[in-house]
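1. give the three-dimensional model of this entry:
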Amino acid sequence: MPDPIIIAVPKGRILAEAVPLLARAGIVPEAAFSDEDSRALRFTTSNPGIDLIRVRAFDVATFVAHGAAQLGIVGSDVLAEFDYSELYAPVDLGIGHCRLSVAEPASLAEQGDPRGWSHVRIATKYPHVTAAHFTARGVQAECVKLNGAMELAPLLGLAPRIVDLVSSGRTLKENGLVEVDVICEVTSRLIVNRAAFKTRAEVVPLVEAFRKAVAQDVAA
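-> This next block holds a predicted model:
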């Protein structure tokens, strides 16, 4: 019997939206998968030929790119940051809607228009996307890499501005920050390891199952 197909799914905000999508694709995880307190990392599903792993969003792309998982669910922000050639992203899943934005303290926002910047110092976990965005505008971006607690950077003087995911904007507001520029809109995508797509016969029907699951959601 061949090894199970492994699908990497991100922890956090996308998880709750991913579970019903998986179910519509015919994949129902064991109960522990939706338990954020569970320390387990690999889970069985209603399909004996498919297992799920639950990892950090940035790690989903790495697991799939290197073939440790054959498929994954990940935000388009992660795909843009890493740009792995080994990944194929055939389906926009239409979940995890948010945007990647530039934010700064409200007091700073009153002083100048982003279009007039020539140099910026920015805290972000997206240094590649951030630098490319500003380079395209002729602005030199000095990126300070952080993996979390981005809103603290302006408050503690690490960097006056941040680039981070924004959904409702509540976290920014609570920390005295305002959104001043949108780099891109973000949704979650189904990603596939290119080699697995060619060599594992089970992968193509799975991709179609996800495509149909998205269509059902849109129709509903």
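2. alpha carbons only for contacts and neighbour counts from here, please
-> Noted.
3. show me where this protein has helices.
-> Remark: helices assigned in the chain by DSSP state H are 13-24, 57-65, 76-82, 106-109, 127-135, 152-155, 170-174, 194-199, 203-219.
4. need those helices in CSV with distance to V144, can you?
-> Output for those, formatted as CSV (distance: least, C-alpha to C-alpha, whole Å):
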stretch, distance to V144
helix 13-24, 24
helix 57-65, 17
helix 76-82, 15
helix 106-109, 19
helix 127-135, 8
helix 152-155, 9
helix 170-174, 18
helix 194-199, 32
helix 203-219, 37
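5. which of those is buried the deepest?
-> Of the helices of the chain, the one with the most neighbours on average (mean count of other C-alpha atoms under 10 Å) is helix 57-65, at a mean of 22.
6. what's that helix packed up against?
-> Counting by 3 or more C-alpha pairs under 8 Å, 6 or more residues apart in numbering; DSSP states H and E, the packing neighbours recorded for helix 57-65 are strand 5-10, strand 71-75, helix 76-82, strand 87-92, strand 188-193.
7. I have a second one here; can you model it like the first so I can compare?
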Amino acid sequence: MSLSIALTKGRLEKQTVERLAAAGYGIEALKDKGRQLVFQDQVKDIRYFLVKANDCITYVNHGVADIGVVGKDTLLENMNETYELLDLKMGCCKFIVAGLKDKNPLMKFGHIKIGTKYPNVCREYFQKRGMDVEIIKIDGSVELAPILGLCDGIVDIMETGSTLRENGLVVFDTVCDLSARLIVNKASFKLKQAEISQLLEDLKKVMEDESC
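-> As a prediction, this is how the structure comes out:
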């Protein structure tokens, strides 16, 4: 049976394509794709298509894609009805709580304001700490919010921390570690178990070779 795989555009797409190439899949069209969004594997009975991160979950949830490759940050923030099968150990970063050096929001009593692109992740984190938090949704540069006094701190993704340091912010806590995950539609997992298991084996083998 054929498989449909939704790949998150950008860096994860590039890293996933490299893994598939190493596993012997026919992904030549993905390497020189232009503006094309849908691709047929030249070796396997697999169709790939490129989507934004949030849409990757949507396509897999609805069964349009059997499989998706998406960041754990997106899975945590959005309603997800899929199975998470494999930590791909790429796109590694962290959810962190940060702010101005002398204004740690975690040490503040009473009501606090936190700026973030990830309100659901932020809300769950502060609720577990029993803190009274007002979440301010920000779509642009979150680092700007505490500098201009909009909020007491931020919850954001950090890879190297250079952007935080350049803007005078420090990390106060790590919410969780993040990386790319392989997700699968629940119905597809039952109906196409052999094909999905083969893909998993191939990717795991490549990951083992990478760690040697």
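8. show me the residue sitting in the middle of structure 1 in space.
-> In structure 1, the centroid-proximal residue (C-alpha atoms, centre = their mean) is G75; its distance is 2.7 Å.
9. let me see the contact set for that one.
-> 57, 96, 186-189 (C-alpha atoms under 8 Å, 6 or more residues apart in numbering).
10. the residue in structure 1 that S4 of structure 2 lines up against: how many residues sit nearby?
-> With TM-score structural alignment as the criterion, the equivalent of S4 of structure 2 in structure 1 is I6. I6 of structure 1 sits with 22 neighbouring residues when counted by other C-alpha atoms under 10 Å.
11. next: L169 of structure 2.
-> When neighbours are counted by other C-alpha under 10 Å, L169 of structure 2 comes out with 23.
12. map it onto structure 1.
-> Superposed on structure 1 with TM-score structural alignment, L169 of structure 2 falls opposite L177.
13. nearest spatial neighbour of that match, skipping sequence neighbours?
-> Ranked by C-alpha to C-alpha, 6 or more residues apart in numbering and with sequence neighbours excluded, the top spatial neighbour of L177 of structure 1 is P105, at 4.2 Å.
14. and for V171 of structure 2?
-> Leaving aside its sequence neighbours, V171 of structure 2 sits nearest to A98 (C-alpha to C-alpha, 6+ apart; 4.3 Å).
15. and if you look at A131 of structure 1?
-> Among residues not flanking A131 of structure 1 along the chain, A141 sits closest, at 5.5 Å (C-alpha to C-alpha, 6+ apart).
16. now do the same for that neighbour: its match in structure 2.
-> Residue pairing (TM-score structural alignment): A141 of structure 1 is matched to V133 of structure 2.
17. neighbours of its match, how many?
-> 16.
18. so how far is D173 of structure 2 from R11 of structure 2?
-> 26 Å (C-alpha to C-alpha, to the nearest Å).
19. my read: L76 of structure 2 touches V121, true?
-> Yes - look at L76 of structure 2 against V121 with C-alpha atoms under 8 Å: they come within range, at 6.5 Å.
20. most neighbours among the contacts of G75 of structure 1, which one is it?
-> Ranked by the number of neighbours (other C-alpha under 10 Å), the contacts of G75 of structure 1 place S188 first, at 25 neighbours.
21. about what we covered before: so how far is T124 of structure 1 from the residue nearest to L177 of structure 1?
-> Per C-alpha to C-alpha, P105 of structure 1 is found 15 Å from T124 of structure 1.
22. and those two? which has more neighbours close in?
-> A side-by-side neighbour count of P105 of structure 1 and T124, using other C-alpha under 10 Å, places T124 first with 26 against 21.
23. so that one makes contact with M150?
-> Yes - with contacts counted by C-alpha under 8 Å, T124 of structure 1 reaches M150, the gap being 6.7 Å.
24. so what sits against both of those two?
-> By C-alpha under 8 Å, 6+ apart, the residues touching both T124 of structure 1 and M150 are 162, 164.
25. max-length strand in structure 1?
-> Counting residues, the longest strand found in structure 1 (DSSP state E) is strand 177-186.
26. ok, A23 of structure 2 - contacts?
-> Neighbouring residues of A23 of structure 2 by C-alpha under 8 Å, 6+ apart: 202-203, 205-206.
27. and of these, the nearest to I112 of structure 2?
-> Nearest to I112 of structure 2 out of those is L203 (C-alpha to C-alpha; 43.8 Å).
28. what does that closest one correspond to in structure 1?
-> Match for L203 of structure 2 (TM-score structural alignment): F210.
29. please name the nearest non-neighbouring residue to its match.
-> Nearest non-adjacent residue to F210 of structure 1 (C-alpha to C-alpha, 6+ apart): A25, at 5.3 Å.
30. ok, now how distant is the one you found from H97 of structure 1?
-> Per C-alpha to C-alpha, A25 of structure 1 is found 20 Å from H97 of structure 1.
31. do R13 of structure 1 as well
-> Distance of R13 of structure 1 to H97 of structure 1, given as C-alpha to C-alpha: 10 Å.
32. tell me who's in contact with the aligned residue in structure 2 for V186 of structure 1.
-> In structure 2, V186 of structure 1 lines up with L178, judged by TM-score structural alignment. With C-alpha under 8 Å, 6+ apart as the criterion, the residues that contact L178 of structure 2 are 71-73, 91-95.
33. understood, closing this out.
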